[in-house]
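Undergrad: Could you look at this predicted model? Sequence included:
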Amino acid sequence: MYELKTKETDHDVIEFIEKVESPKKKQDAYQLLDIFTEVTGYEAKMWGPSIIGFGSYHYKYKTGHEGDAPLVGFSPRKAKISLYFATGDAKRDELLKEFGKHTSGKACVYISKIADIDVDVLKALIKQSIIFLRETYPEE
């Protein structure tokens, strides 16, 4: 049976951020921690070894695959900062047009630094992601 790699852990978020090598990326991680905490109202939790997640939801696909994931999150990786928002939401795509300098993968949005983006759009992306996931996967 498939085992999820990214699960909520008891690891300390601050300890994780303190291990970020780049002083600028560490500073951005603390700023993101404040923004995500303020907007979501959730306490930050580590998901797997490197994702800082906020809130959670339970998903179940038509294939039968199911699991839990953070509603939103981020990870200050070596190359870029990964931001995790819901996928499949047309409003996300619209907001990203106003976001600033970034690249997008299927599940992640990548930024180099907070100075490259519009923080108000970041807050809107966080809110929209939570709304979309709560509507898509209502709590039973």
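TA: Nice, I can see it.
Undergrad: From now on I want contacts and neighbour counts done on CA atoms only, so please keep to that.
TA: OK.
Undergrad: so who does the spatially most central residue of the chain touch?
TA: With the centre of the chain defined as its mean C-alpha position, the nearest residue by Cα atoms, centre = their mean is Gly73, 2.0 Å away. Applying Cα atoms under 8 Å, 6 or more residues apart in numbering to Gly73 gives the contacts Phe36, Ile51, Ile52, Gly53, Phe54, Leu83, Tyr84, Phe85.
Undergrad: can you pick the most crowded of those?
TA: Ile52 (29 neighbours; other Cα atoms under 10 Å).
Undergrad: which ones are touching it?
TA: The neighbours of Ile52, taking Cα under 8 Å, 6+ apart as the test, are Val13, Ala44, Lys45, Met46, Gly73, Phe74, Ser75.
Undergrad: want to compare, so here's the second one:
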Amino acid sequence: MAEPKTQPTDASVEAFLDAAQPARRVEEGHRLDRIMREETGAEPVLWGPSMVGYGSYRYVSPSPTSRTEGEWPKVAFSPRKGALSLYGLKDLPEGAALLPELGAYTEGAGCVYVKRLELVDEGVLRRLIRIAWSREDDRRADG
């Protein structure tokens, strides 16, 4: 089984957020970090070179032909140039059902993209973070 490429690091989350581009992403990144800390009670960890994650869970892929497993953050974000990428918000059915109430966003395969943090409902965002935080380890049978 191959190791996932994105792993927790010892790199400074603060330095990573301070270096975000464009300049508004620095402020949005720090604000999102505060929100996620408040809702999870967890300290952030930089996963790989560009993902700020909170907590982790053990996953097992559903593929019967190429089983993979590993650790992944319960909830995470990356302050990318074009948008904030938010991870974990739509993974659980309760989060997926609530997502349409978030405000202005688009979706990727495993994440939600927000062009400006001010365009989303912070109360809904906080609820989505709490839902993602409730995720438990995958408990699929071996085989």
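TA: Sure, I can see it. Small disclaimer: the values here were computed from a predicted structure and weren't measured.
Undergrad: TM value for the aligned chains?
TA: The TM-score (TM-score structural alignment, normalised by the length of structure 1) is 0.90; 136 aligned residues with a Cα RMSD of 1.5 Å.
Undergrad: can you give me the end-to-end distance of stretch 127-139 of structure 2?
TA: Its start and end residues considered, stretch 127-139 of structure 2 measures 25 Å (Cα to Cα, to the nearest Å).
Undergrad: now it, how far from the centre of its chain.
TA: A distance of 11 Å separates the centroid of the chain from that of stretch 127-139 of structure 2, by Cα atoms, centre = their mean, to the nearest Å.
Undergrad: List the buried residues in it.
TA: Neighbour-count burial for stretch 127-139 of structure 2 flags Arg127, Leu128, Ile129, Arg130, Ile131, Ala132, Trp133, Arg135 (criterion: 16 or more other Cα atoms under 10 Å).
Undergrad: Just give me the closest of the residues you listed to Ala97 of structure 2.
TA: Closest to Ala97 of structure 2 out of these is Leu128 (9.9 Å), distances taken as Cα to Cα.
Undergrad: What is the aligned counterpart of that closest one in structure 1?
TA: By TM-score structural alignment, Leu128 of structure 2 lines up with Leu125 in structure 1.
Undergrad: Tell me if its match really is in a helix.
TA: Yes: under DSSP: H, G, I helix; E, B strand; the rest coil, Leu125 of structure 1 sits within a helix.
Undergrad: give the contact list for it.
TA: Contacts here follow Cα under 8 Å, 6+ apart; on that basis Leu125 of structure 1 touches Phe85, Arg92, Leu95.
Undergrad: Verify the contact between the first one and Phe132 for me.
TA: Right, Phe85 of structure 1. No: using Cα atoms under 8 Å, Phe85 of structure 1 makes no contact with Phe132, being 9.7 Å away.
Undergrad: Next up, the contacts around Ala86 of structure 1.
TA: Here Ala86 of structure 1 is in contact with Leu71, Val72, Arg92, Ala107, Ser129, Ile130, Phe132, Leu133 (criterion: Cα under 8 Å, 6+ apart).
Undergrad: Now distance to Thr40 of structure 1 too, for these, in JSON lines please.
TA: Listed next are these as JSON lines, based on distance: Cα to Cα, whole Å:
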{"residue": "Leu71", "distance to Thr40 of structure 1": "9"}
{"residue": "Val72", "distance to Thr40 of structure 1": "9"}
{"residue": "Arg92", "distance to Thr40 of structure 1": "16"}
{"residue": "Ala107", "distance to Thr40 of structure 1": "19"}
{"residue": "Ser129", "distance to Thr40 of structure 1": "10"}
{"residue": "Ile130", "distance to Thr40 of structure 1": "8"}
{"residue": "Phe132", "distance to Thr40 of structure 1": "14"}
{"residue": "Leu133", "distance to Thr40 of structure 1": "13"}
